[in-house]
Each structure stands twice: as C-alpha cells, then as structure tokens.
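In: please find the sequence and the predicted model below.
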Amino acid sequence: MHDSAVFAWMLFAAQAVLQLVFIVRALLRPHREPASRFAWVLVIALAPVVGVLAYVLFGEVNLGRGRVARLHAALKTLPPAEGIAGPSAEAAVPERYIPLFRVGHSVNGFLPVAGNRAALTPDSAAAVEAMVADIDAARHSVHVLFYIWLADGSGLKVMAAVKRAAARGVVCRVIVDDLGSRALVRSVHWRDMAEAGVRLAAALPVGNPLLRPLKGRIDMRNHRKIVVVDNRIAYCGSQNCADAAFAVKAKYAPWVDVLARFEGPIVRQKQHLFAANWMSQVDEDLSPLFAEPLPGDAPGFVAQAIGSGAGVRYSAMPETFVALMNAARRELVITTPYYVPDEPIQAALCGSARRGVSTTIVFPARNDSWIVAAASRSYYRDLIEAGVQIREYEGGLLHAKTLTLDGEVTLIGSANIDRRSFELNAENNILLYDPAFTVQMRARQQVFMDAATAVTRAEVEAYGRPRQLWNNAIAMLGPVL
C-alpha cells in the first residue's frame, strides 16, 4: 500500500473518531431537547469538518468555567437573595397567581414583596430625561448596566449625568456588555468617564475572537438593562441607552421601547442583580449596600425580580412565560420583537387561545434580524389556526418586551421570547400583580396594537412555496443554534 493511501486511511480514521467524540458529546450534553440532539448529530455526521467546527462555536451553552465560578463566588458573598427585600407578600396575591411568583422564586430566590410603586415613561426620550434627573439627584450611588450604550444624544446625556454625579462624590458604577457596547468601550467617552471617577466594567469581554471559543461562547451576552439610584429607585424595561433613532440600525428606526421607573423593596432585588454582575467582573464587595435599612412600610403592589442567564438555573425564563400563558383566563397580550419559541412556549400560546382566552401577540412588521423574521413567520399558521391574533407593528421596530395577563398581572423587562434570551443571554424582568399598573401597561400595548396590521389566515396561506420553504428551513436551525 502506498504511503499516500495509508495517510488517507489514517486521516479518515481520525476524522471518524473526531466525529464520534463530538456525536457522543452532543448526546450526553445536559439540558437539551431531543430535537436539538438529533439536529446536532445530523450536522456532525453529514458535514464532518463544518459540523464539528459549528459545534465547537455554537453547540454548547458554555459561559466559561472561570466566569461561572466568579458569579457563584459573588452570589455566595452577597446576602441571600431571599431576605434582602423584606418578607414574602404571597398572601396579598390572589391564589391563582401565587404559582407564578413561586416559579419566579425558584429562579433567583427573590420573594414577591409588597409596597412597590411604578410609573411608565411616555417614550424613549422621556425615559432618558427621567434617568438623568434621578442621577442628578443621586446622593450616594448610581449603578448602570446596559447591553447597548451608544455615544448618541441620549447616551451622551446619561454619560454626562453620571460624570456629574461622580464629580460631586457619588459612587458611580457602570457595566456594559463588551460586544453590544464595543464602540463605547473603545472610545474616548469610556476613558472620559474613567477619568471623571466613574468605576467601569465591560461584561463578558470578547478578547481574542479566535481563542474565545476555548473559554466560552462568544455570543453569550449580558442583555440586561438595569439602573439603580441610591438604593431607592430602579428602572426596568427593554430600552438600551440610546436614541430611538438607534444609529447602528437606523433603517429600522424608530426603536419603540417600554421602560418603567420603580420605587420600593423591589429596588433592592434589582440592586442584588447588579451587584452579582459587578462582583463577577470587579474585585469589590458590594454587600454593605444591603445593610442599609429598607424603606418604611408604604402602600404599593407586589412585585418580584427575575434574572435569568447561563449562570442561573436552566429554563428559568421560558418556564416563567409558560406559567403566565397557562394562567390566563380572559386575556393575554404580548409584545416582543423576536419570537423563536421552544415547543412548550408555542403549545402554551396556542393552548391559551384554544381555551377561549383572547390572545394577542404583536411583532414588528420589519425586523432587524432577517433570520428571526423568517423563523417567527414559520409559526404564524399554527398560531392563527389556534385562534391567536397576530399583529405586526408598522411604526418602527417594536422592541418592547411586555406581557399583561387578565388586566391584573404584568411582566416587563429585557427578555425576548426566543432561544437566545432563554439559553444564551443574561436577562432581567419584573413580575408584578397590580391592576392599576397593568391598566397602564395594557393601554400602552393598545397603542402598539392600534398602529399594527392584523395578520390573517389568508395572508399566511398565500405565502408561496419558496417563502414557506425558507421560513421553515430557518426555523429548523433553532434547535441547533
């Protein structure tokens, strides 16, 4: 046998062994749906080189051992989440909603706490003005975390406010995602904040993109949006620190968001989420923040923070959504820019409509991700046949992530209804029971619905074969990615 033939057989054998190793790894990986296992086995078997490379890059939810260890060390150092915001107010919640807050409690250990107040900001510009006003009034601490922070009009306003606060002796800590805010981190504005005395951290640093897969997936990001001022005010919603014009993707503008300003014990839970993120990046113990007395008893609603991510228990956010969908009796309204559900989410949404609940979901008509747009529309037929009302918002990119349930319960935050939010991103939401606030949120959702076009069954059935094939093929990649 010629040397070339021997080499060829050795190469073939090495390739087969490598394929087998990664097939076994895909089969043994925990927290994976059978469809995902099958998809990865098929990819690795049919495209050995590309399949193995794809699996190394995207096959596992790998935050990196070092990152997970730092996060767990931070959580161990901080006071237990269960007791930081006062006693449980579960008894103040109608019995049928108690299981929703128990699901939330299972995620981070946060209890549903009473005495909270909130106000919806009118729009993105007003939200920035409100944040700037609170930062300008800060006396002790300002904590800011954003996935995307742009150096545009809104971004510069918030930066200026943070620098002013630092100049007068307020302790200011800022975290941004290293990929989502890469332009800011590498700009003169970042250096200016540091020189002004602002303490800075870039979450999940990318480093060398070629070496990054050895330490964890490059596309696992901190997608949270958190602002906490003086341990007494917090903001939660979908808005990044940027203008609605959103210069990096201006052709989809305006970006339409929802942001709420909270006061009460819920702020302490948001502070805990921020502190865990900060301490996993910076060697600084923020535990003393939780020794400060809680605000005195005041009237207000019951709320609970839910912070999901790869360092938290598996399937936290999808279980929250499924529980809410299954609890609906009269009406369920959802807005989300990205819809790539797992099977339980799709089944729960369809099941809501089938049992007679008025079920509406609102998407942007033009999505900034053509992959998500195609995948989302592959689910339209089944949703419409089940009785779900689908609307596509025409006034820009609807980026708001909201859910209202029977006019009494609201979920607001950063999480989309897609696999990226469920499995890869760190997210933060607030679940609350309050008919008065939910009426406000439902009114905002109605504004979106009134500016949206209903998607009919006839329209979906009129999709041509090529479009159906494209949508369904893209959706098939969901379990793989």
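Out: Ah, there it is. Residues are numbered from 1 along each chain as shown.

In: from here on, just use CA atoms for contacts and neighbour counts.
Out: Fine.

In: endpoints of stretch 249-256, how far apart?
Out: End-to-end span of stretch 249-256 (CA to CA, to the nearest Å): 13 Å.

In: scratch that, stretch 53-73 is what I was asking about
Out: 32 Å.

In: my read: residue 390 touches residue 362, true?
Out: Yes. Contact criterion CA atoms under 8 Å: residue 390 and residue 362 qualify, at 6.0 Å.

In: this is the other structure I want to compare:
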Amino acid sequence: MAFMPHGKLQRFHRQMAALLLAFGLVGCKSLPRVVPDLERRPPPVRLEGSQGPLSAERSRAILERLRAGGQGSDVLSRHLALEEAIVGSPLTAGNKVVLLEDGPATYRAMLAAIEAAKDHIHMETYIIDDDEVGQRFANALIAKQQQGVQVLLIHDSVGTLNTPREFFKRLTDAGIQVLEFNPINPALAGKNWELNERDHRKLLIADGRIAFLGGINISGVYSSGSLASSGSGGQGAGKKPGRVDSTPWRDTHVQLEGPVVAEFQKLFLETWASQKGASMAPRDFYPQPKRVGSDVVRAIGSSPKDNYSLIYATLLSAIGSAETSVYLTNAYFAPDPQLLDVLKAAAARGVDVKLILPGKTDSWLIFHAGRNYYTELLRAGVKIYERQGVILHTKTGTVDGVWSTIGSTNLDWRSFLHNYELNAVVLGAEFGGQLHKLFEADLAGSKQITLEEWQRRGLGLRIQELFARAWEYWL
C-alpha cells in the first residue's frame, strides 16, 4: 500500500534515533522557557495591507473592530505585542480566508487553483502518495508545466518513503523541479545532514496570489470526506501490513488570498534555498497584492534552525492571554511542561478549556503518551473529549473566539523541536465563529472523558501510557 501511516513513520523515527544515539550523533534539545509578561503595556501593533504598512490610525481602527467582534475581549492587545516580537512576520489586513472542512473540498479547491495558474506553482508536502489522489495532482502539475507554468515541488524524504521513485521521475521528466527534503541517504543530503529534521508542512501557492495550508497531505485516505463515513482509508497502527482500515480520516485545511500570501511565498522559497534547490527561471513570485477581503492574518513558519518554535511560543502567549475560552483540536498530543502549565492555569482562572483528541489513531505510542496526561489535566479542570468514528488528523485552535490558528503543527515534541511546520493565525470573530462551528461538530461526534471514569481505567492501559511516555520526545 502506497500510504505510509504516521505510526509507521514514527517507528522509523524511533529506529533511526536509536541508531544515531548509539553513535553519539544526536543530542536532545529542550523547549525554551517562554514567559510572556502579560501585565506590561503593549506597544501599538501595526498592520500591513496591499500597499504596505498601514498607518497607526488605520491599524488601531481594524484592531478595535476585531475586539468589538469578540464581545470586548482584550485578548488581542494582551498578547499581540509578544506575538509580534516573537514571530517577526507582519499582521496583514485585506485577506480572504476560506475554511476547507475535509479532503474532497480541499482537493477540489487546490486542483482548481492549479488549473487556473498562469505563472508558477509551488507545492510543499510531507506525504504525496502514488494513488488515485496523488496521480490526479501529478497529472495536473504536469499539464501546467507543459503549458509553460513553472512548477516546483518539495516533498519530505521520510514522508514519501513508500512513494515509488518512478512517481517523481515522471514529474522530473516532464520538466517539474522536484526537491527531496533532507534525504534519508546522507550521501545525497550534504554536510548538514540531520535525519531527525523533517518537513511536515503542507503548502500550495499558485501565482503568488492564492495559498493553501493545513493538515491534509496528498493521499487517498482523505478521499471520502473527513466528516463522513468511508469505504477507503489508511493502514492504522497495529494492523497487519497491507490490511486496509476503513476508518475515515478527519482533517482541515484553509485557503487564503491577499497580502499574506507573500509571507508564505517567502517561507517556501527560503526552504527551497536552504535545501539547495536548483536555480529557477525568474517568475512573478511577488505580484502586487490586492485587498480581497477583511481578514487579518499572520503567517508563522517554524523550523529546528530557530532558537525556539515560533508557533509554540505564539500558542503559549495566546493561551496565557485567554479570558473566556481555549478550544483545541489536535491529532498528536504529547505536551511539554509549559504547555501543560498554561492549559491548567487557564482553567484555574475560569477559562473554558476544551481539548478534542483522537479516540483512534494511527500511532499507538503517541496516543498513549498523550493519555498519560489526562489525569493531571482533568484534575485541573481541563475538559477532554475523544473523537469517535474517525482518525483525527486536524490541528486547529481558537482562543476567546477571536484568535484562531490552523496549520500542520501537532501538540507534541516532534512538531515543536524537530519539524518544519507552518500555521496561519487569523484574527477576528467571523473566522473564529466558523472554526468554532466546526469544533462543535467534532464535539458532537466525541466522547467526553471524565476524571471518575478515567481513574477506573485498567492496569493494562496505565502500563501502555508509562511505556509510551518514555518515547514521547522522539514520537
């Protein structure tokens, strides 16, 4: 089977990590201590629009409108100054954000953008399978390359471990420039080879004007729709090789247009350059941005080369500033002490903290490593729900209904320390309301885990949790 599930990839990571540790080549990194000073008076936050930086007055007016939409929540002013200092990328106004709730909707929108491209297409993905979906994308990209559109593709070496080399050769034979991120073979990777660093981003940019990102890879496991039953799916952890698990995958993506696309373009081209991608013909990578909507968006990319994960620090500041609600949906949950602390502290000050986590997963170890923290979180007042009937792969969150994030980042050590990740932060109650509606739909399909019930779980589950926790750094 072409699809290589997260659990199988995790086993590969652990085997390689153990090998490197045996030779003394891998050292453990630690997450930074990020302590937002929430009491300080934040400096004015400036926004950028289609014509560049907005005036202080215009920036203030937009932020006031966003606050009003959030029923007076002060979450924006309390954490934006820290977020801006941490991330460095600008808040951009005048964008249009469209929530894509499942695989079929995402693939339709992405293929339409590819078909409409006139100048260039940039695609970056962790997994691209040699299946029906992968072939649809391959055919679409080849057709555009033959029409004179420049196509660049970055794929992760581990994520595409089971994708035949012939699949990529067909693309390169058609003239598409294909870049394998951090090849497993050190002879191909160069002197800065870091096996444990992976490109987990999912990004498509067409003509520098429209971008797609989120948690959805290019794979047939999403073909049925992540909010519906399916007769096709991926191979789950614990299954015999080749056996197909019919459980549908639940995931979410987002489509963006407007000035923020240039920020995602910068991140793609930086990755291409850092991985020594081949030189390319000059194209209009940064067309004059246009105001296409009213959404305020920040692009955030993280990599192991940074001093700390920018997405991680941003998430901590947002949760630490929460006043009414923190709603997170995430596929792989193995929190570090700081994330645990901010979640418990938010619940302690009366914030409604709800986590939707998998009830079934393709990674046995990460599943039980996360469950090991349930007792601590439930005692602190955090509400935990496990999504039923699907393999949850979503990575989204909302704070106070006005701060929202969607992207590729999981709530685990791998995402925060070892992966290249990509998220969008959207400010405002309109998009926050859309994401909250999706959260409520997932909540309706979830089972709440109560402290009383959890404390009655059997010894077998407790042993699995302890064993999995010992591996969580490498998961």
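Out: Perfect, thanks for sending it. Bear in mind that the values here come from a model prediction, so they are computed numbers and not experimental data.

In: tell me which of residue 390 and residue 362 of structure 1 has more neighbours.
Out: More crowded of residue 390 of structure 1 and residue 362, by other CA atoms under 10 Å: residue 362, with 25 against 22.

In: residue 401 of structure 2 versus the residue most central in space within structure 2, what's the distance?
Out: For structure 2, the residue nearest the mean C-alpha position is residue 408 (1.2 Å; CA atoms, centre = their mean). Remark: distance between residue 408 of structure 2 and residue 401 of structure 2 (CA to CA) = 21 Å.

In: same question, residue 260 of structure 2
Out: 21 Å.

In: tell me which of those two has more neighbours.
Out: Between residue 260 of structure 2 and residue 401, counted using other CA under 10 Å, the more crowded position is residue 260 (31 against 27).

In: dump the residue contacts of residue 322 of structure 1.
Out: If you count contacts by CA atoms under 8 Å, 6 or more residues apart in numbering, residue 322 of structure 1 has them with 344-345, 348-349.

In: one more pass at 7 Å, please.
Out: Neighbour list for residue 322 of structure 1: 344-345, 348 [criterion: CA atoms under 7 Å, 6 or more residues apart in numbering].

In: now do the same for residue 393 of structure 2: its match in structure 1.
Out: Correspondence of residue 393 of structure 2 to structure 1, assessed by TM-score structural alignment: residue 399.

In: what's the answer for residue 108 of structure 2, then?
Out: Using TM-score structural alignment, residue 108 of structure 2 pairs with residue 129 in structure 1.

In: what segments of the stretch 1-150 of structure 1 are strands?
Out: Using DSSP state E, counting those that start in this stretch, the strands of the stretch 1-150 of structure 1 run over 113-120, 141-146.

In: out of the ones you listed, indicate the one that is most buried.
Out: Here the criterion is mean neighbour count by mean count of other CA atoms under 10 Å, and of these the winner is strand 141-146, at a mean of 23.

In: just tell me the aligned range of it in structure 2.
Out: Using TM-score structural alignment, strand 141-146 of structure 1 pairs with 120-125 in structure 2.

In: the matching stretch vs structure 1, average distance?
Out: Aligned to structure 1 and superposed, stretch 120-125 of structure 2 gives a mean residue distance of 0.5 Å (mean CA distance after the TM-score superposition for structure 1).

In: tell me the SS of residue 395 of structure 1?
Out: coil (DSSP: H, G, I helix; E, B strand; the rest coil).

In: burial measure for it, as a count.
Out: 17.

In: same deal with residue 192 of structure 2?
Out: 9.

In: for it, give its distance to residue 338 of structure 2.
Out: According to CA to CA, residue 192 of structure 2 and residue 338 of structure 2 sit 30 Å apart.

In: circling back: go through the contacts of residue 322 of structure 1 and name the one nearest residue 46 of structure 1.
Out: Distance to residue 46 of structure 1, by CA to CA, is smallest for residue 344 among those, at 28.8 Å.

In: what's the closest one aligned with over in structure 2?
Out: By TM-score structural alignment, residue 344 of structure 1 lines up with residue 338.

In: how near is that match to residue 315 of structure 2?
Out: 11 Å.

In: assign the counterpart of residue 319 of structure 2 in structure 1 to helix, strand or coil.
Out: Using TM-score structural alignment, the partner of residue 319 of structure 2 in structure 1 is residue 325. Assigned state for residue 325 of structure 1: helix (three-state reduction, three-state DSSP).

In: what stretch of structure 2 does the longest helix belonging to structure 1 fall on?
Out: Longest helix in structure 1, counting residues (DSSP state H): helix 3-28. Alignment note (TM-score structural alignment): helix 3-28 of structure 1 is unmatched in structure 2.

In: can you give me the offset of that helix from its chain's centre?
Out: The chain centre lies 39 Å from the centre of helix 3-28 of structure 1; the measure is CA atoms, centre = their mean, to the nearest Å.

In: and stretch 233-253 of structure 1, by the same measure?
Out: Distance of stretch 233-253 of structure 1 from its chain centroid, counting by CA atoms, centre = their mean, is 14 Å.

In: quick check: buried residues in that stretch?
Out: Within stretch 233-253 of structure 1, the residues scored as buried using 16 or more other CA atoms under 10 Å are 233-246, 252-253.

In: closest one of those residues to residue 275 of structure 1?
Out: Closest to residue 275 of structure 1, out of all of these and judged by CA to CA, is residue 234, at 13.4 Å.
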